[in-house]
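Chemist: Build me a model from this:
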Amino acid sequence: MLNIQRVLFPTDFSDGSKRAFPQAAFLADWHDAELHILNVTGRHRHDYKETKKNFPISPDTLTEWLRRPAQSVEGTTWPDLEALPIEQSQIEASTPAESIVTYADDKNIDLVVMGTHGRRGVDRMLFGSVTEEVVRRAPCPVFTVRADADKTPGQAVRRVLVPIDFSDASESAVQHAKEIALTYGAEIDLLHVVEPPFYPSAYGIDTTTFPTQEVVDRVEKQLGDMAREEIGYEHVMVSATVGHPPSEILNYVDENEVDLVVIATHGRTGLERALLGSVTERVLRRSPAPAFVVKPTRKSLLPSAKTAATQET
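Modeler: Reported below is the predicted structural model:
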């Protein structure tokens, strides 16, 4: 089980943030963790008076956000909000992302669960995304849910996808995915995308025959070895494909009914990130499935070796 003691759910009362609440409540309840609810507002916001009036959020409103259906699927459990330790805070500031990151740091938060508005194009370029900035700067993993997600994430994780690039970062994602899959009783898919090389025609190099099927087969074998060594149980599928990584990952999500993407970020910042972009951020913007972003250089939620040995015993 992941080591989660404090879950942070930032909300701006939008539909996007409400979509993330079931996941935040479920994970906090499952791990016997505190649930921190944070609203960042300010007099510059058009809904300032309304957010001040409606905070702290009432138990009835939180129950509504839980989106519990009238008839639950047999075998599923729902968080008991009355028994869940909930701490609510409201901050007045003009920089939501910075306030969320600071709160996560000050309160030693283990996991941030938040929605994304899914902005695209010029709007996203001009205004940026609070969620993307939190993903880049938070001291812990971040769980994101798109505003147009069509599933209640807290009860719909049956298949977990982990994109692999064979870096230390993706290996950390595999280890987190294993614990997440055990939490939900889900299966894991490991996917590697072989990106064809590009050379200017002036080089006189023919790349039409690369990568060969031999390369793809070799990659799948490596994925199989990783599945056996790092996960160690039979509910794992491995796949290698050729193409542009973000596009192929998103295609895989659509075609295989993936419920959750566990993906690592390498933590690029500044000019390097602006020029090269980030596979992780591109997947976050467009994935219809929630995403759990692992940050190997920041806080890990993996149980210590001692704790893991105790759990196995």
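Chemist: Only C-alpha atoms from now on, for both contacts and neighbour counts.
Modeler: Will do.
Chemist: V283: which element?
Modeler: Per DSSP states H and E: V283 is located in helix 279-286.
Chemist: List the contacts of that helix.
Modeler: 116, 118-120, 132, 144, 146, 245-246, 249-250, 263-265, 291, 293 (CA atoms under 8 Å, 6 or more residues apart in numbering).
Chemist: Inside helices: which ones of these?
Modeler: Counting by DSSP state H, the part of those found in helices is 132, 245-246, 249-250.
Chemist: what's the closest of those residues to T102?
Modeler: Nearest to T102 among these, counting by CA to CA, is E132 at 15.3 Å.
Chemist: ok, the closest one - contacts?
Modeler: E281 are the contacts of E132 under CA under 8 Å, 6+ apart.
Chemist: And it, how far from V283?
Modeler: Distance of E132 to V283, given as CA to CA, to the nearest Å: 11 Å.
Chemist: And the strands in this structure, which stretches?
Modeler: Remark: strands assigned in the chain by DSSP state E are 6-10, 34-41, 86-92, 111-116, 142-146, 159-163, 187-194, 236-242, 260-264, 291-294.
Chemist: Including distance to V40, could the ones in helices among the contacts of helix 279-286 go into a markdown table?
Modeler: Shown next, in a markdown table, are the ones in helices among the contacts of helix 279-286 (distance: CA to CA, whole Å):
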| residue | distance to V40 |
| --- | --- |
| E132 | 16 |
| P245 | 35 |
| P246 | 32 |
| I249 | 33 |
| L250 | 31 |
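Chemist: Now do the helices in the protein.
Modeler: Applying DSSP H to the chain gives helices spanning 15-30, 48-53, 59-65, 96-106, 121-127, 130-137, 168-184, 213-226, 245-255, 270-276, 279-286, 305-312.
Chemist: Summarise which helices and strands the last one is packed against.
Modeler: Here helix 305-312 is seen to pack against no other helix or strand when contacts are counted using 3 or more CA pairs under 8 Å, 6 or more residues apart in numbering; DSSP states H and E.
Chemist: rewinding a little: which one of the helices of the chain lies nearest to P196?
Modeler: For P196, the closest of the helices of the chain is helix 245-255, at 10.3 Å, according to CA to CA.
Chemist: In terms of secondary structure, what does that closest one contact?
Modeler: strand 187-194, helix 279-286.
Chemist: compare with the first, here's sequence two:
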Amino acid sequence: MKTSIIHKILVPIDYSEASTNALRLAIAMCQRHKAQLRLLHIINSSRYSVNSIAFGADSWVSIPLEEAVDADVRQLRQWAEEKLHDQSIQYSVECRAGATTDCLVEAAEEFGTDLIVMHAQTTSGFLQYVLGSTTYHVIKQAPCPVLTVPEHAQINAFHEILFPVRPVPGAITKYNLARTIAQRNRAHLTVLGLFNQESSEIIKRLGTVVLSLNKLLAKDAIDAQVLLSQSDSAVKTVLEQAEERQADLIIITADNATSEHRLFRGPFFKQLINRAPVPVLSIKPRLPVTKANAQDKPLPILPTFRQFLPALPG
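Modeler: From the prediction side, this is the model:
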């Protein structure tokens, strides 16, 4: 088994049941990957810049922000000791004041975070296409992958991992992290290739990605299978396959690409996170997704893969 690439995990804490569930999963991951844990509580600084507390009958005493942060650090440390006193992991706590996304991203950079584990509320309907949640902006700006845990999900380990593959630049980037998670959990991994018949170039590009993954899976001796699915809705297909296979983790490429093709309309990762009932690991591609990248000439498909695909023109 190769050395884990997860050494430091950051978890934002707001004392809710949802963040406690995210912490429970992060603790289990720290134990499996022998990683350090950092708990972060973010304070709304405006709460202390204008508010005061009653003192006596007629007087008021303002609370300096520094004192508020110190008080919150003490509260977080006491809370962490109650949750982690019997866990064999290294951990530390931190409080920051400011905007949630900015504080979380800055803390991740300074801590050298390999993975952020945070809770995410699930939504549905038209709002999933137009609203930018804190989770969405954290994923876009974070220097590392982000594992989002639905607010009511209570998961400590992964047994079935769904690995959707789309023909977008950087789609194979997420494999290294998927491999280490699968190995540490001794999980089964299902690669799900998504395509439609609107473009033979898309199918060819997908074929190249899946062939590369097949070689890596065989080399690393991962318990895995490869499936291909023709669909007009990537999100719907992924959710259906996750339910059918009882997946407890979905690993996706977090790109902002949209497409004229119906299969990939809208930010794929945002829709999926909003609707998935299980944790979703979002990994940004190393290369920026641009129009030029999306139109690169695809590499030829090896003959051994053609048996899985519909007949291609030419």
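Chemist: Quickly note the distance from the closest residue in space to T180 of the second structure that isn't next to it in sequence to R245 of the second structure.
Modeler: Nearest in space to T180 of the second structure, with sequence neighbours left out and distances taken as CA to CA, 6 or more residues apart in numbering, is S4 at 5.8 Å. Remark: distance between S4 of the second structure and R245 of the second structure (CA to CA) = 26 Å.
Chemist: Looking at the two now, which is surrounded by more residues?
Modeler: Applying other CA atoms under 10 Å to S4 of the second structure and R245 shows that S4 carries more neighbours, namely 17 against 13.
Chemist: Map that one onto the first structure.
Modeler: Aligned counterpart of S4 of the second structure in the first structure: L2 (TM-score structural alignment).
Chemist: So what's the residue count around the nearest residue to D80 of the first structure once chain neighbours are set aside?
Modeler: Among residues not flanking D80 of the first structure along the chain, D29 sits closest, at 7.6 Å (CA to CA, 6+ apart). Residues lying near D29 of the first structure (other CA under 10 Å) number 20.
Chemist: try the one 3 residues further on
Modeler: Under the neighbour criterion other CA under 10 Å, D32 of the first structure is assigned a count of 15.
Chemist: just L192 of the second structure next, same as before
Modeler: For L192 of the second structure, the count of nearby residues is 20 (other CA under 10 Å).
Chemist: out of everything not next to it in sequence, what's closest to it?
Modeler: Closest residue to L192 of the second structure apart from its sequence neighbours, by CA to CA, 6+ apart: P164 at 4.5 Å.
Chemist: ok, and for stretch 275-295 of the second structure, which residues are buried?
Modeler: Judged by neighbour count (16 or more other CA atoms under 10 Å), stretch 275-295 of the second structure contains these buried residues: 275-285, 289.
Chemist: and of these, the nearest to A26 of the second structure?
Modeler: Distance to A26 of the second structure across these (CA to CA) is lowest for P279, with 11.6 Å.
Chemist: residue contacts, the counterpart of that closest one in the first structure?
Modeler: Matched to the first structure by TM-score structural alignment, P279 of the second structure sits across from P290. For P290 of the first structure, the contact set (CA under 8 Å, 6+ apart) comprises 143-146, 149, 153, 259-261.
Chemist: so which of these comes closest to E230 of the first structure?
Modeler: Nearest to E230 of the first structure among the contacts of P290 of the first structure is V261, at 17.5 Å by CA to CA.
Chemist: Around whatever residue of the second structure lines up with the closest one, how many other residues sit close by?
Modeler: Taking TM-score structural alignment, V261 of the first structure has I250 as its aligned residue in the second structure. Counted by other CA under 10 Å, the residues lying close to I250 of the second structure total 26.
Chemist: Kindly provide the distance from I250 of the second structure to R74 of the second structure.
Modeler: For I250 of the second structure, the distance to R74 of the second structure equals 36 Å [CA to CA].
Chemist: Distance to Q175 of the first structure added to the strands of the first structure, as a markdown table?
Modeler: Below are these laid out as a markdown table (distance: least, CA to CA, whole Å):
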| stretch | distance to Q175 of the first structure |
| --- | --- |
| strand 6-10 | 20 |
| strand 34-41 | 23 |
| strand 86-92 | 29 |
| strand 111-116 | 16 |
| strand 142-146 | 16 |
| strand 159-163 | 10 |
| strand 187-194 | 11 |
| strand 236-242 | 13 |
| strand 260-264 | 10 |
| strand 291-294 | 10 |
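Chemist: what does stretch 34-49 of the second structure contact?
Modeler: Here stretch 34-49 of the second structure has contacts from 6-14, 26-27, 29-30, 62-65, 68-69, 72, 76, 89-100, 103-104, using CA under 8 Å, 6+ apart.
Chemist: Weed out the non-buried ones from these.
Modeler: Neighbour counting over the contacts of stretch 34-49 of the second structure (16+ other CA under 10 Å) leaves 6, 8-13, 26-27, 29-30, 65, 68-69, 72, 76, 91, 93-97, 100, 103-104 as the buried ones.
Chemist: my guess is V278 of the second structure meets L147, correct?
Modeler: No. Contact between V278 of the second structure and L147 fails when scored by CA atoms under 8 Å: they sit 10.4 Å apart.
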